[in-house]
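In: any chance you could fold what I've pasted below:
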Amino acid sequence: MSSRKRKLEQNSIWDRTKVENLFSKNEIKSIHIDKLYKYLVRNVKQKSWANMKDYPKAAMKLLNENFEFCTSKVLGAQEAEDGTTKLLVELQDGSQIEEVIMYYDTRNNEKGTGRRRATLCVSCQIGCQMACTFCATGTMGLKGSLTEGEIIEQFVHALDIADISNIVFMGMGEPLNNYNNVKAALKMLTDSRFFALQNSHITLSTVGVIPRIMTFAEDFPKCNLALSLHAPNQELRKRIIPTAKGYKLDKLMNTIKQYQEKTKNAIFIEYLLLHKINDTEKEARELGELLKDIKCTVNLIPWNSIESPSINYKSPLHEDIIKFKEILKEYDIPSTIRQSKGNDIAGACGQLVVDQSKQGKNKKIKIVDIEDLSKK
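Out: A predicted model of the protein is given here:
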């Protein structure tokens, strides 16, 4: 998908593709690339490769002259009452994105099961061109896509605050519209030689970019897929998700079935509940019929108020949420009501947008924010 071409002068050390290309051009053996990243990961809080021992002088010179440990920087952090932490990150071209760290405690002291985990929600684009009518990020439009290094840098920044075990691609942007960079970042993050995150602890959320879904299945069959569905029929989906015109629901659901046959994974279905738009008994039963043959869990997401005058939806009533969930149960479809995180710092579903017109160190930046993940 097209976007404004970003002018970047610095190279992130986490852009492995660029390191590989430069080393190849200068006839540096590829074994030194793996050694570099093993060192960086083990010593990530040093934020430098300067103390790496027994490394070729020519390779070290190339790294020093051409790369930075991070090309982005954290401008500030906000912590919610529930512990959720939102980081405002400035990229090298002055663009700004947000990432959110969420904490979940699934420990059961009696059974001795579960754990307390930190999940990082990352952005993959600056804004988004999918223009979903309920989502604040869509009001930004698409300003540009992140490099593989900028995606990984979000994880590196988060490690200064928490021991991250899970990542969800549910921040700004459509991951499948920046797939090459997302793919490269995922390879680094899940490689057992480097950050070694478990594939099952990675979730990618998409509005439904049909041509890329099976590519994702081929490349990362053990990662999770979340589909932002939000409507049980094509007409309603077109109304609230403009890109549904190009990705029709029948073809999308057929692709989801193919994905499931390939990976054997259950699908996370994200369904944002909008009062009197898609939260009535009619839509619940339509959704039940649509999903009855798909192994999935539906995450019911009550819509959050957003600081945007162009968005006029209302939050669903509690009794309507419960009724919707009960109807899905009639179809033997498991569902959860999303555990909202970070509402008091504008850190909840559909609220991620950074006002790019108010950038700069000495200017007040208005932030409204993000989509978090329900408990798995």
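In: rest of the way, CA atoms for contacts and neighbours
Out: OK.
In: what segments of the stretch 201-350 of the chain are strands?
Out: 202-206, 224-228, 267-273, 296-302, 335-337 (DSSP state E, counting those that start in this stretch).
In: where's Tyr259 relative to Arg212, distance?
Out: Using Cα to Cα, to the nearest Å, Tyr259 is found at 11 Å from Arg212.
In: wait, Glu9
Out: Counting by Cα to Cα, the gap from Glu9 to Arg212 is 30 Å.
In: now show me the structure for the sequence below, then we'll compare the two:
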Amino acid sequence: MAAAAKGAAYKSVFDASIITEEFQNAQINTRFIPLIWKYVLQNPNCEWDEIPSLPSAAYPLLRSKFKPSTSTLHSVIDSTDQVTTKLLIQLQNGASVEAVIMRYDTRLGKYNGKARPGGLRSTLCISSQVGCKMGCKFCATGSMGFKNNLSSGEIVEQLVLASRLSPIRNVVFMGMGEPLNNYSPLVEAIRVMTAPPFQLSPRKITVSTVGIIHAIKKLQHDIPNLNLAVSLHAPVQDIRCQIMPAARAFPLDRLMDALGEYQKKCQQKIFIEYIMLDGVNDEEQHAHQLGKLLEAFQVVVNLIPFNPIGNLSHFRTSSEHKVHEFQKILREAYKIRTTVRKQMGQDISGACGQLVIDLPNKRSVSGDLVTDIEDLRM
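Out: Take a look at the predicted model:
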């Protein structure tokens, strides 16, 4: 492969804005770009000259400036039950991120007593940053600090690499990083994912945020029909600030106003993520406070058992009894649909809040739990 321009790194062919601009400058029809993506997706180790039927000017341009993938799959670790697979992906700059494939068989589950339609499907949990600047005290990724943003191509390459291991039906931006702090690459990556050759529905993509208010206001306009998940984790501002220092910049009353505006425009349920921390946010009074905060919204509250890991062990996981009582209050007193997340991949440090390079995990959970983001939409 020809050397890139001196001092410049190769770009990912999945960096949509960059390759579009280069093709336009070279007067190459941009309709060939999805064809290139499709070929790369189907031929992992291809050389540019192998792609058939491109304009002659496209080949030297691709050779000089782009790679089929700037990321490499460093390692693949399967959970003991073979349901979860964690991918350690090395970026061109030497940093690494993690992505997690979670497999489901809908034939084994039921909703309202009836078998779910469909069959095997996989959800991919994607990272948007190396590390995270939000500093949530219960999250292993937050303990890394912030390293750098991913480009849109590096975000899409996680889907490309994962698709070679399992057909991906859903994508959730719940991996490393705060997606809305990397807004433009996030939006560009999602637009690639919803276009050929991937053609994911926006309704199969969920973006999770701690509550970046100005970005929430932009998101529905930029990507209609996307699923929004909000990491709320506390029903009042002072507790939120104790466990999520970044919440000081996003007062709860202003966040709820932004969510109300978002829901009015999109007419979709909002997913509320709530990590259960023993003695911190899991008492009955907290359940009532949360119910009153959310009762005017169309939401699904997802209660998340805390995963102790590394230096985060000063928090304790709420008991199953407390989780059950919390769920009961929200359901019965406030008629709010409330589920408990089934944690997958704890034995490979692939569960919620555990994505951090080189930290071990010793956590397991059980119970009557929801397993799939699709189940929350019913």
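In: before we move on, the earlier item: now the strands of the stretch 201-350 of the first structure in CSV, with distance to Ile321 of the first structure?
Out: Shown next, in CSV, are the strands of the stretch 201-350 of the first structure (distance: least, Cα to Cα, whole Å):
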stretch, distance to Ile321 of the first structure
strand 202-206, 22
strand 224-228, 18
strand 267-273, 8
strand 296-302, 8
strand 335-337, 8
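In: may I see these arranged in a markdown table, with mean neighbour count and distance to Ile241 of the first structure as well?
Out: Listed next are those as a markdown table, based on neighbours: other Cα atoms under 10 Å; distance: least, Cα to Cα, whole Å:
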| stretch | mean neighbour count | distance to Ile241 of the first structure |
| --- | --- | --- |
| strand 202-206 | 21 | 12 |
| strand 224-228 | 22 | 10 |
| strand 267-273 | 23 | 12 |
| strand 296-302 | 22 | 16 |
| strand 335-337 | 17 | 21 |
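In: give the aligned range of the longest helix seen in the first structure in the second structure.
Out: The single longest helix within the first structure, with elements called by DSSP state H, is helix 249-263. Mapping helix 249-263 of the first structure onto the second structure (TM-score structural alignment) gives residues 252-266.
In: who has more neighbours out of Tyr259 and Arg212 of the first structure?
Out: Comparing Tyr259 of the first structure with Arg212 by other Cα atoms under 10 Å, the one with more neighbours is Tyr259, at 22 against 16.
In: okay but the more buried one is in contact with Ile213, surely?
Out: Yes - the criterion here is Cα atoms under 8 Å, and Tyr259 of the first structure meets it with Ile213 at 7.2 Å.
In: grab the nearest non-local neighbour of Ile152 of the first structure.
Out: Ala185 (6.0 Å; Cα to Cα, 6 or more residues apart in numbering).
In: what's near enough to touch Leu272 of the first structure?
Out: His230, Leu300, Ile301, Pro302, Trp303 (Cα atoms under 8 Å, 6 or more residues apart in numbering).
In: so what does it match up with in the second structure?
Out: For Leu272 of the first structure, the residue aligned by TM-score structural alignment is Ile275.
In: the biggest strand by length in the second structure vs the first structure, average distance?
Out: Among the segments of the second structure that qualify as a strand by DSSP state E, the longest is strand 96-105. Here the mean offset of strand 96-105 of the second structure against the first structure after fitting is 0.8 Å, by mean Cα distance after the TM-score superposition for the first structure.
In: what does that strand contact?
Out: 83-91, 119-127, 129-130, 158, 162, 166, 175-176, 344, 350, 355-357, 371-372.
In: in ChimeraX, select just the buried ones from these.
Out: Command for ChimeraX, covering only those of those found buried under the criterion 16 or more other Cα atoms under 10 Å:
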select :84,85,86,87,88,89,90,91,121,122,123,124,125,126,127,129,130,158,162,166,175,176,344,350,355,356,357,371,372
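In: what about the contacts of strand 96-105 of the second structure, which are in strands?
Out: Applying DSSP E to the contacts of strand 96-105 of the second structure, the entries found in strands are 84-90, 120-125, 129-130.
In: which of those sits closest to Asp257 of the second structure?
Out: Asp257 of the second structure lies nearest to Gln129 out of these, by Cα to Cα, at 27.2 Å.
In: which position in the first structure pairs with that closest one?
Out: Matched to the first structure by TM-score structural alignment, Gln129 of the second structure sits across from Gln125.
In: if I pick that match, what's in contact with it?
Out: Gln125 of the first structure sits in contact with Leu142, Lys143, Gly144, Ser145, Leu146, Met172, Gly173, Glu174, Pro175, Asn178, where contact means Cα under 8 Å, 6+ apart.
In: with Asp163 of the first structure instead?
Out: So Asp163 of the first structure contacts Ala118 (Cα under 8 Å, 6+ apart).
In: cool, Ala189 of the second structure as well?
Out: By Cα under 8 Å, 6+ apart, the contact list for Ala189 of the second structure reads Asp15, Ala16, Ser152, Gly153, Ile155, Val156.
In: so what does it match up with in the first structure?
Out: Superposed on the first structure with TM-score structural alignment, Ala189 of the second structure falls opposite Ala185.
In: wait, is its match part of a helix?
Out: Yes - read with DSSP: H, G, I helix; E, B strand; the rest coil, Ala185 of the first structure is one of the residues of a helix.
In: distance-wise, check the residue of the first structure positioned farthest from its centre relative to Val19 of the first structure.
Out: Centroid-distance maximum for the first structure: Lys57 at 38.0 Å, with Cα atoms, centre = their mean. The gap separating Lys57 of the first structure from Val19 of the first structure is 15 Å, by Cα to Cα.
In: and Tyr331 of the first structure, by the same measure?
Out: 51 Å.
In: Asp369 of the first structure too?
Out: Plainly put, Asp369 of the first structure is 33 Å away from Val19 of the first structure if you go by Cα to Cα.
In: try Ser374 of the first structure
Out: According to Cα to Cα, Ser374 of the first structure and Val19 of the first structure sit 37 Å apart.
In: what's the answer for Lys143 of the first structure, then?
Out: Counting by Cα to Cα, the gap from Lys143 of the first structure to Val19 of the first structure is 26 Å.
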